[in-house]
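Q: please work out how this folds:
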Amino acid sequence: MDRTKKLIAEAFEDIADGIEKGSFKKRSRIGLTVYGSEHGVEEMIKAAQLAGSKYGDFDIVLIGPKIDCGFESVEVSSAEEGHKKMVSLLEEKKIDGCVTQHFDFPIGVSTVGRIVTPGSGRNMIISTTTGTMATGRVESMVKNSIAGIAVAKSIGIDNPTVGVLNVDGARGTQRALEELQNRGYKINFAQSLRKNGEALMRGNDLLSGTPDVMVCDSLTGNLLIKIFAAYTTGGNYETLGYGYGPGIGENYDKLINIVSRASGAPLICEALKYCAMCAEGKVLRVAKNEFQKAEAAGLEEILKKDKPSKVEEVKVPPKEVVTYAIPGIDILELDNACRVLWEKGIYSESGMGCTGPVILVSSQKGEKAVKILKEAGYK
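A: All right, here's what the predicted structure looks like:
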């Protein structure tokens, strides 16, 4: 019954949107909390003024001190009070979204940022940049991928290309996403500009903006957003990009876009526009639909394969000279991959090549080892 009510509510909302688009386009109302910036209240007001003059297709509501600056405002006395007021305004639907600093999201919600890449000037989504989708690394990155796809679609990228940054957990993430794709969830994988041309992205791809959506863990994403935002200023004043972006979760119901306390007016101006685009594109509904499609394709079953199981002692075969390198195993999976080979009587060691982690075996047993690892799901 609850699901029926939700479907009816969404249908009426769609009808209302259609009526509005037939006569006039509804202007989004985007909040901006004014307290909390390292650069002061004046910088936040300047950001609102920049956005108002540059875009002018959405309304800005300031949440902060009483200032006569031409914008609608809601008076609060502190950053903490500003967050409380922001949440209540969102719940009461008096604003459609809000840009703020240093907001704590629950587990299961991560922010999807957006940068301007220096190599090409392209916009690229970084998924994700703060918060966490799950406590497990691969599970979190897989869900980050879905969140990034949802945000891309909400801002007008109908079939976004997706690349997985080559960090710890990337191979497991890629493998899970490929299985999800094989089961029916559509993913348009990007190809690295490097010679190997695979879906795992390198630093070069970050600079050039190879994929529409770059998937990574949130700590790496957090660093990337900060570096790309402030590499021209020395770090204490962020000018480039769109900030950490909206908090996305499977059932999260508030559009809250994050910027850093070091963010300057030029960046916050773009963060306001990013939030307005997400509001207009109904990003939270799109995200919910994307997660539902992934669930229907077996997301949870796929993720269970990444859960750690009890590790039993395995006898290591006699040591051999190992010169055959097998790439493509995630660094977090090296030990277990070695155990798989030991169980089959093949001596192996873990190592690190110039392109990442490798399993080392004797040259005579290389092909057999690759076959065993493939059968075990490691390649």
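
Q: could you use CA atoms for every contact and neighbour count after this?
A: Noted.

Q: the top strand by length along the chain packs against which elements?
A: What stands out as the longest strand in the chain, according to DSSP state E, is strand 123-132. Where contact means 3 or more C-alpha pairs under 8 Å, 6 or more residues apart in numbering; DSSP states H and E, strand 123-132 is packed against strand 109-116, helix 137-154, strand 213-215, helix 218-230.

Q: here is the second sequence; please produce its structure so I can put it next to the first one:
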Amino acid sequence: MSELNSSPLNQALAEAFTDMSDGLLGGSFKRPVRIGLTLIGSEHGTDELIYAAQLAARSGKLEPVLIGDMSYENQEEAPFELHTVKDMHDGHLLMEQMLDSGELDGCVAMHYGFPLGVSTVGKVITPAKGREMIIATTTGTADTLRPAAMVKNAISGIAMARATGIEEPTVGVLNVDNAAQVERSLRQLIEGGYKVRFTESARADGGALMRGNDLLQGVPDVLVTDSLTGNLMMKVFSSYTTGGSYEALGQGYGPGLGEGQERLVGIISRASGAPVVAGALQLIADCARGDVIARFKEELAAAKKAGLDEILAGLAPKTDSKPKEAVTAPAETVTDAEIGGVDILDIEDAKEACWKAGIFAKTGMGCTGPIVMIAAADKDKAAEALKEAGFI
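A: Predicted structure coming up:
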């Protein structure tokens, strides 16, 4: 029997099945991916983080590697491979060295800062239907101008979705200031050839702008927002059942993506509990298997080819030094129709664009955001004037 098992044919078959199994576990990896976890800084203590690593390791798809200030008389007593450091700064330096050398495929860390231009893409579990929803973005900033940052955030969110198995992600834009500009910019990218698949609000009037109902239901695969709002949403979604001191749901604040970012580092907060830390380890393992850094570069190149740089330049504040032309309102009419999709910061200028076209208009706020109010008979003409002026 032993001779049969040791035959070249059986050895070859065994190696083939092992390779197939490893491939199923890790995509291009022929082993579980090695994901680091820094242990210093949690409000819940080191034991909570180690428990998170144990939870994540049960899948067999990742191998946690601990970086922290724990010490054992015998290193073999550590639950996983452990690298001891004296403080958080040294932990981050060691983490970066191990990522650069290939000893780690990715890492999950607290208190780690990214340079300007890099922002993190997180993932939450929405309460109404238990759906996963990517929030782009949650920490850092992709650009100093919010509308430009949100356009870049959309590209980052799409990149992470595609790297982690959603090839045709649906995209929605959170209905905050600049949302209309961002939606318009993304539609310009679509016209240029970049692929964005907008979702529709679950509300009766639809549209790609997402309201609170859509967030609770997890309508989009990728929710685009500014990072400060995204950070707040991450905290609410992850800890609304616990009173806020313990993040219990979701997969953390996600990997930092942006031009020049080569290391795969995912973020958790000091309040992240074991379920979220385990989810963050699994998310970064998925990102490593899908090579999210390379995928982001591909998406960014495709967006640039579709005119991204020109679109972002168009979002910069105008520096016209000429005094603003006074515009006189036409004779007042009954305003029984409305046009939405104008950004709140542009609403007064949009109204005056209608006045210039000889159309009486007022401004207002509808349930989905700012509106220009006009007579029903003037709606088509007003829409054309607003489109020509670049407001819709």
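
Q: give me the TM-score for this pair.
A: Taking TM-score structural alignment, normalised by the length of the first structure as the basis, the two superposed chains have a TM-score of 0.90; 361 aligned residues with a C-alpha RMSD of 2.1 Å.

Q: ok so, going back, which bit of the second structure covers the longest strand of the first structure?
A: Here strand 123-132 of the first structure aligns to the second structure at residues 132-141, judged by TM-score structural alignment.

Q: how about stretch 274-294 of the first structure?
A: The alignment places stretch 274-294 of the first structure over residues 283-303 of the second structure (TM-score structural alignment).

Q: going along the chain, name the helices of the stretch 1-150 of the first structure.
A: With DSSP state H, counting those that start in this stretch, the ranges of helices along the stretch 1-150 of the first structure come out as 2-23, 41-54, 79-91, 137-154.

Q: next one: the stretch 201-350 of the first structure
A: Listed in chain order, the helices of the stretch 201-350 of the first structure (DSSP H, counting those that start in this stretch) span 203-208, 218-230, 265-280, 283-296, 299-304, 334-343.

Q: for the ones you listed, which one sits closest to Asp59 of the first structure?
A: Proximity to Asp59 of the first structure (C-alpha to C-alpha) singles out helix 265-280 among the helices of the stretch 201-350 of the first structure, at 9.0 Å.

Q: how much does that closest one deviate in direction from helix 41-54?
A: Per axes from the mean of the first three to the mean of the last three C-alpha atoms, to 10 degrees, the angle that helix 265-280 of the first structure makes with helix 41-54 is 60 degrees.

Q: average distance between helix 265-280 of the first structure and the second structure?
A: Compared with the second structure after the fit, helix 265-280 of the first structure shows a mean deviation of 0.6 Å (mean C-alpha distance after the TM-score superposition for the first structure).

Q: thinking again about what came up before, now tell me what touches the match of strand 123-132 of the first structure from outside.
A: With C-alpha atoms under 8 Å, 6 or more residues apart in numbering as the test, stretch 132-141 of the second structure has contacts from 113-126, 149, 153-154, 156-157, 161, 218, 220-232, 234, 253-254.

Q: again with stretch 277-284 of the first structure
A: With C-alpha under 8 Å, 6+ apart, stretch 277-284 of the first structure has contacts from 28, 96-97, 150-151, 153-156, 246, 248, 251-255.

Q: show me the residue at the heart of the second structure, geometrically.
A: By C-alpha atoms, centre = their mean, the second structure has its centre lying nearest to Ala136, at 2.3 Å.

Q: how far away is that residue from Ala376 of the second structure?
A: 38 Å (C-alpha to C-alpha, to the nearest Å).

Q: now do Leu55 of the second structure
A: Taking C-alpha to C-alpha, one finds Leu55 of the second structure at 60 Å from Ala376 of the second structure.

Q: still on that earlier bit, tell me which of the helices and strands packed on strand 123-132 of the first structure sits nearest to Pro317 of the first structure.
A: Counting by C-alpha to C-alpha, Pro317 of the first structure lies closest to helix 137-154 out of these; the figure is 30.2 Å.

Q: what helices and strands are in contact with the closest one?
A: By 3+ C-alpha pairs under 8 Å, 6+ apart, helix 137-154 of the first structure packs against strand 109-116, strand 123-132, helix 170-182, strand 213-215, helix 265-280, helix 283-296.

Q: out of these, which is the most enclosed?
A: strand 213-215 (a mean of 32; mean count of other C-alpha atoms under 10 Å).

Q: pull up the aligned stretch in the second structure for it.
A: Aligned by TM-score structural alignment, strand 213-215 of the first structure falls on residues 222-224 of the second structure.

Q: that stretch against the first structure, how far on average?
A: Here stretch 222-224 of the second structure, set against the first structure after superposition, deviates by a mean of 0.8 Å using mean C-alpha distance after the TM-score superposition for the first structure.
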